[in-house]
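# Pasting a predicted model and its sequence here:
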Amino acid sequence: MKDGIHPQYRPVVFRDISAGMSFLTRSTVTSEKTIEWEDGHSYPVVDVDISSASHPFYTGRAKVIDTAGRVEKFNRRYGRH
């Protein structure tokens, strides 16, 4: 690998604004804001709108779409008679 062309890979805190959850991981993303973490160190923080804590698929709040009803409605309207 060439020296000096890769971004710095370091610990970063991602904070889900809608769920109020934060998690520490490693990333190359940069941020000007920092946060004091539970271990006493200061890390860059990135605010995200959706994470596994707030996404409907992971929380079980997903809406079930009636695709069978839509297909039947389409066939009634445009299907062969």
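Okay, I see it. Numbering: from 1, shown residues only.

# okay, CA-based contacts and neighbour counts for the rest of this
Will do.

# Could you confirm Tyr58 falls within a strand?
No. Read with DSSP: H, G, I helix; E, B strand; the rest coil, Tyr58 is helix and lies in no strand.

# From Ile50, how far out is it?
To Ile50, Tyr58 is 11 Å away according to CA to CA, to the nearest Å.

# second one coming, line it up with the first:
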Amino acid sequence: MNKDIHPKYQQVAFHDTSVDSYIVVGSTLQTDKTVELNGKVYPYFAIEVSSKSHPFYTGKESIATQDGRVAKFNNRFGSIKS
């Protein structure tokens, strides 16, 4: 294998700015900003949406009740029996 061709893998602190929450995950992301969490210094990257703030994961998702083609077909022809 060639040496020095792979990006550096490290723990990175992602900051969900919408709920002011930090998530520390392994990543190859390179950034100049750092943040100290629990006595350790991590590279810092701000994000707007994560699993802690996205409506799908928090259970606050509103589902549109539009009928698609299949639902319209079933409403029109679903009760017809041959």
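Yes, it's here. As the structure is a prediction and not an experimental result, all values here were calculated from the model.

# TM-score them against each other, please.
TM-score of the superposed chains, computed with TM-score structural alignment, normalised by the length of the first structure, equals 0.78; 72 aligned residues with a CA RMSD of 2.0 Å.

# still on that earlier bit, between Tyr58 and Ile50 of the first structure, who's got more neighbours?
Neighbour count, other CA atoms under 10 Å: between Tyr58 of the first structure and Ile50, Ile50 has more, with 14 against 11.

# What's the match for that one in the second structure?
With TM-score structural alignment as the criterion, the equivalent of Ile50 of the first structure in the second structure is Val49.

# who touches its match in this structure?
For Val49 of the second structure, the contact set (CA atoms under 8 Å, 6 or more residues apart in numbering) comprises Asp16, Thr17, Ser18.

# middle-most residue in the second structure, spatially?
Geometric centre of the second structure, nearest residue: Ser50, 4.4 Å, by CA atoms, centre = their mean.

# In this model Tyr43 seems to touch Val13 of the first structure, though I could be wrong.
Yes. Between Val13 of the first structure and Tyr43 there is a contact at 6.4 Å, judged by CA atoms under 8 Å.
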